[in-house]
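Colleague: Sequence unavailable; structure follows:
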């Protein structure tokens, strides 16, 4: 949230909207008495925050969530939206092989937004940041026609070389850590007007990225890595293009969980589509030299010399590979 420390006006009447409490009243509410990790040297309350960067480098990324596009408050509680916004960025830090250290949050919303909603968003942001060992160190608030959350995450490589999308080599294996397909299944359920099963719907509301697996992969010698935000095939295509290799995925290695199989049967869809093209689970997928895959990672394919394409069981899969905001 914003870094200014001005105090809200003191009042005795109930203040229920952002217009009632004002910008600085909101800031005080969402930053007071929050714990910070040791990497936060100076948190909210000044012109800028100060975050430790022991090896002289900072990994940084930004993501934007827009009400009506990335979330709906009739589908998700405010704290779930906050957690989702944080997770989308923290997973990107982990995908570089780094450890998250801090979040900066930009918020735009109508002045009649209930303060309870904004406190919920903030609670989710703080909770997800803490789960990854990071703090919320500053940001900004502005008025706008809808709720928009812009989150910037910072991270530390702890002396390691960053793992980019560009290092995959022919002969590497492709491995996955974390769940895929669950968020897409949950979104399909919500679009059909249902709110259960809860485990599937909640996967859309709050992803569960394997944050620790990013640094683990880097230490194990991962040659490339990316988080699955837009879909497994879409994100592996970025690796294929950046590395100049063919990525091959074996569907035999992708196990459809029984719960997803049940939901797919009820909806009349092929669950494999969720696994291959569903986004927002923020699992990590990486390439490794043979024999270097860490525990808890599952080999799902390999990299080979050839055109920068992704093959599924030896062929290019028809249809969209994942989410594209500007696709027609």
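Modeller: Arrived safely, thanks for sending. Keep in mind the model is a prediction, meaning the values are calculated, not measured.

Colleague: Could you use CA atoms for every contact and neighbour count after this?
Modeller: OK.

Colleague: neighbours around residue 145, how many?
Modeller: Here the count is done by other Cα atoms under 10 Å, and residue 145 has 10 residues near it.

Colleague: pretty sure it contacts residue 109?
Modeller: Yes - Residue 145 is in contact with residue 109 according to Cα atoms under 8 Å; the separation is 6.2 Å.

Colleague: Tell me where the stretch 201-328 of the chain has strands.
Modeller: Secondary structure of the stretch 201-328 of the chain (DSSP state E, counting those that start in this stretch): strands located at 224-227, 246-249, 284-288, 298-304, 310-312.

Colleague: who does the longest one touch, helix- and strand-wise?
Modeller: This means strand 298-304. strand 173-177, strand 246-249 (3 or more Cα pairs under 8 Å, 6 or more residues apart in numbering; DSSP states H and E).

Colleague: Make CSV from those strands and add mean neighbour count to it.
Modeller: Listed next are those as CSV, based on neighbours: other Cα atoms under 10 Å:
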stretch, mean neighbour count
strand 173-177, 26
strand 246-249, 26
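
Colleague: I'd like the ones you listed as JSON lines, with distance to residue 226 appended.
Modeller: As requested, the helices and strands packed on strand 298-304 are exported to JSON lines (distance: least, Cα to Cα, whole Å):
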{"stretch": "strand 173-177", "distance to residue 226": "10"}
{"stretch": "strand 246-249", "distance to residue 226": "13"}
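
Colleague: Below is an additional structure, to be compared with the one above:
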């Protein structure tokens, strides 16, 4: 016989919390769930803070056209990854995370338990095992919404801002570029998920369970990166933001971009897509974009993709296939 109850409405808030929190935790917690707020150690005396939200049918689908079903584990993992990436982009190390869940009453209890497991697994697998899940909030609504706020420790370093790039700086990326966008295109297609090969499935995993390079942020900060940011909305859009904040123009190198696009050529041909559009416009790999002094040895994992020029306040793709890309990144309200 299946375990009862099956849904969060049948279980109730108190019992649901009792199933979630034993799956979470962490070493920095001075006072954990049970009071009105948690107390978490802040060794540096400063805290970096960020917040991000995943909304059903906006940021993920429960059922994809090809048959893939998004699990709670997927959403928990992705929630952790995108929030940890923002802390990483400041050169900091995540210390605590609080999660707010809005749930329809018919949500299966097992889906929420999977979310807690995915969140906890991502912290361990991505190298943020010292990040404490300090608590959160539960509410009822018409669709699934997962919001997380995360704090970070600068470890006595200065934060790396978007606004520090200088003329002549080398622009470099670390982490995936275009892979999550390719995975999204595969999930949105009518190709049966069960028939996808291992390469295609690895791309769908990059979308559902991204792996930001968390060691790279503090390493870039220690190496003296002038500017840095998370690539969450696409290389062109986010490079433009870095350029505007720094007062420089970013020239993206077409040869470097072609090298990034080449491994995606096979899946792109299957879908009749342009792999360059994924490289330029896809951001959910949650890699890093950083500016380094010319001639400086790039930290491990970083690849050059462009140069900062003056004067300016945006981005220019020097020439890719003779034309500007049609899609240059994600905008929640821009279509």
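Modeller: Perfect, thanks for sending it. Note that the structure is predicted; figures quoted are calculated from it, not measured.

Colleague: returning to what we had before: can you lay out the strands of the stretch 201-328 of the first structure as a markdown table showing distance to residue 328 of the first structure?
Modeller: A markdown table is the format used below for these (distance: least, Cα to Cα, whole Å):
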| stretch | distance to residue 328 of the first structure |
| --- | --- |
| strand 224-227 | 24 |
| strand 246-249 | 26 |
| strand 284-288 | 27 |
| strand 298-304 | 30 |
| strand 310-312 | 22 |
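
Colleague: Residue 154 of the first structure is nearest to which of those strands?
Modeller: strand 224-227 (15.9 Å; Cα to Cα).

Colleague: which residues of the second structure does the closest one align to?
Modeller: Here strand 224-227 of the first structure aligns to the second structure at residues 227-230, judged by TM-score structural alignment.

Colleague: What is the neighbour count of the aligned partner of residue 256 of the second structure in the first structure?
Modeller: Structural alignment (TM-score structural alignment) places residue 256 of the second structure against residue 253 in the first structure. Number of residues near residue 253 of the first structure (other Cα under 10 Å) recorded here: 12.

Colleague: one step back: so which of the helices and strands packed on strand 298-304 of the first structure is nearest residue 132 of the first structure?
Modeller: Among these, the nearest to residue 132 of the first structure by Cα to Cα is strand 173-177 (16.1 Å).

Colleague: once aligned to the second structure, how far is that closest one on average?
Modeller: Strand 173-177 of the first structure differs from its equivalent in the second structure by a mean of 0.5 Å after superposition (mean Cα distance after the TM-score superposition for the first structure).

Colleague: Once aligned, what mean separation remains between the longest strand along the second structure and the first structure?
Modeller: Across the second structure, the longest stretch assigned as strand under DSSP state E is strand 93-103. Strand 93-103 of the second structure differs from its equivalent in the first structure by a mean of 0.6 Å after superposition (mean Cα distance after the TM-score superposition for the first structure).

Colleague: Which part of the first structure matches that strand?
Modeller: The alignment of strand 93-103 of the second structure onto the first structure (TM-score structural alignment) spans residues 99-109.

Colleague: Could you report the neighbour count for the corresponding residue of the first structure for residue 306 of the second structure?
Modeller: Matched by TM-score structural alignment, residue 306 of the second structure corresponds to residue 301 in the first structure. Residues within reach of residue 301 of the first structure, counting by other Cα under 10 Å, total 22.

Colleague: Just confirm residue 301 of the first structure contacts residue 254, I think it does.
Modeller: No - taking contacts as Cα under 8 Å, residue 301 of the first structure lies outside contact range of residue 254: 9.8 Å.

Colleague: Who are the contact partners of the nearest residue to residue 221 of the second structure once chain neighbours are set aside?
Modeller: With sequence-adjacent residues excluded and distances taken as Cα to Cα, 6 or more residues apart in numbering, residue 221 of the second structure is closest to residue 91, at 5.3 Å. Neighbouring residues of residue 91 of the second structure by Cα atoms under 8 Å, 6 or more residues apart in numbering: 154, 157, 159, 160, 217, 218, 219, 220, 221.

Colleague: repeat that with 10 Å
Modeller: By Cα atoms under 10 Å, 6 or more residues apart in numbering, the contact set of residue 91 of the second structure is 48, 85, 152-155, 157-161, 214-222, 225, 228-229.
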